[in-house]
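A.B. asks: here are the coordinates; sequence isn't available:
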């Protein structure tokens, strides 16, 4: 089974927690055929400024894919540059672990093998989802304990 990091904003993280569903945009249709039932998805949220607070980039939780389907009903919030995107390629999820304290990603970057550019590391998290090696998955999970 594959391990994926899914990248989103905190609004869509709330959708994942509430509905146990993740969606990817039309341009990421190939993921819909590559992701399989039983795969693991780590939910990543980008850094955001909320008032005077800066919320760091972090892994929020771990899920297993239980179903793969398409749905065009509006559920997710698209960033302004994505217009009316509805993220139609969806994955029903089963929570494995929601981290009590999100796993801040920046301190882990030097240890993660899939992050090849340690200086401009955020570029590795700009796509809807990316597959990661099991060794990196273990490092992230261990940091969440």
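C.D. replies: Structure received. Here the structure is a predicted model, which means the values were calculated and not measured.
A.B. asks: switch to C-alpha atoms for all contacts and neighbour counts from now on
C.D. replies: Fine.
A.B. asks: would you map the helices across this protein?
C.D. replies: For the chain, helices defined by DSSP state H occupy the ranges 10-19, 29-34, 134-143.
A.B. asks: need these in CSV (columns: mean neighbour count and distance to residue 107).
C.D. replies: Formatted as CSV, these follow (neighbours: other Cα atoms under 10 Å; distance: least, Cα to Cα, whole Å):
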stretch, mean neighbour count, distance to residue 107
helix 10-19, 16, 20
helix 29-34, 14, 28
helix 134-143, 15, 10
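A.B. asks: closest to residue 75 out of these?
C.D. replies: helix 10-19 (7.4 Å; Cα to Cα).
A.B. asks: about what we covered before: among the helices of the chain, which comes closest to residue 80?
C.D. replies: Using Cα to Cα, the nearest of the helices of the chain to residue 80 is helix 10-19, at 13.4 Å.
A.B. asks: for comparison:
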């Protein structure tokens, strides 16, 4: 079993929750191709400015992959600014494992996370990625089992 950090926006998180589906752009096909049914996906919301409020990066849920990757170009996700008309056609069906009533603060975990080598420039480990594999140890830490 593999563990994945899936990086998304507040807007697309609502769609994931409603439709139990995860999607990435075509350019991330090599990454999403590694996801197998049974893998665990952590939904990571990036830092966003919402009107006057700064929303910190946080983990909002754990899902399990329940399908292989499939292609669907129907527009359900919202393209973040700067991504043009992206539809995130490479998708996986999900089933919710746990939706956190209080999101897990990501920044407070950085000093303990193994996959983040450079603690000062930690955003570099996520920048430009739709998802990345993380060690089981980090997964357990994030979901509170570690």
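C.D. replies: Thanks, I have it. Nothing here was measured: the structure is a model prediction, and the numbers come from that model.
A.B. asks: if we can go back for a sec, next, format the helices of structure 1 as a markdown table and append distance to residue 62 of structure 1.
C.D. replies: Formatted as a markdown table, these follow (distance: least, Cα to Cα, whole Å):
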| stretch | distance to residue 62 of structure 1 |
| --- | --- |
| helix 10-19 | 11 |
| helix 29-34 | 18 |
| helix 134-143 | 9 |
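A.B. asks: for the ones you listed, which one sits closest to residue 98 of structure 1?
C.D. replies: Using Cα to Cα, those put helix 10-19 closest to residue 98 of structure 1, at 8.5 Å.
A.B. asks: other SSEs contacting the closest one?
C.D. replies: Packing partners of helix 10-19 of structure 1 (3 or more Cα pairs under 8 Å, 6 or more residues apart in numbering; DSSP states H and E): strand 21-24, strand 40-45.
A.B. asks: hey, which strand is longest across structure 2?
C.D. replies: strand 90-105 (DSSP state E).
A.B. asks: contacting residues for the spatially most distant residue from the centre of structure 2?
C.D. replies: Most distant from the centre of structure 2: residue 52, at 24.5 Å, with distances by Cα atoms, centre = their mean. Taking Cα atoms under 8 Å, 6 or more residues apart in numbering as the definition of contact, residue 52 of structure 2 has no neighbours.
A.B. asks: check residue 44 of structure 2 too.
C.D. replies: By Cα under 8 Å, 6+ apart, the residues touching residue 44 of structure 2 are 5, 6, 7, 8, 57, 58, 59, 60, 61.
A.B. asks: ok, 10 Å please
C.D. replies: Residue 44 of structure 2 makes contacts with 4-10, 13, 57-62, 103-106, 131, as judged by Cα atoms under 10 Å, 6 or more residues apart in numbering.
A.B. asks: hmm, back to that, quick one: the longest strand of structure 2 to structure 1 mean distance?
C.D. replies: Superposing on structure 1 places strand 90-105 of structure 2 at an average distance of 0.4 Å from its equivalents, by mean Cα distance after the TM-score superposition for structure 1.
A.B. asks: now that strand: which residue numbers in structure 1?
C.D. replies: Mapped onto structure 1 using TM-score structural alignment, strand 90-105 of structure 2 covers residues 89-104.
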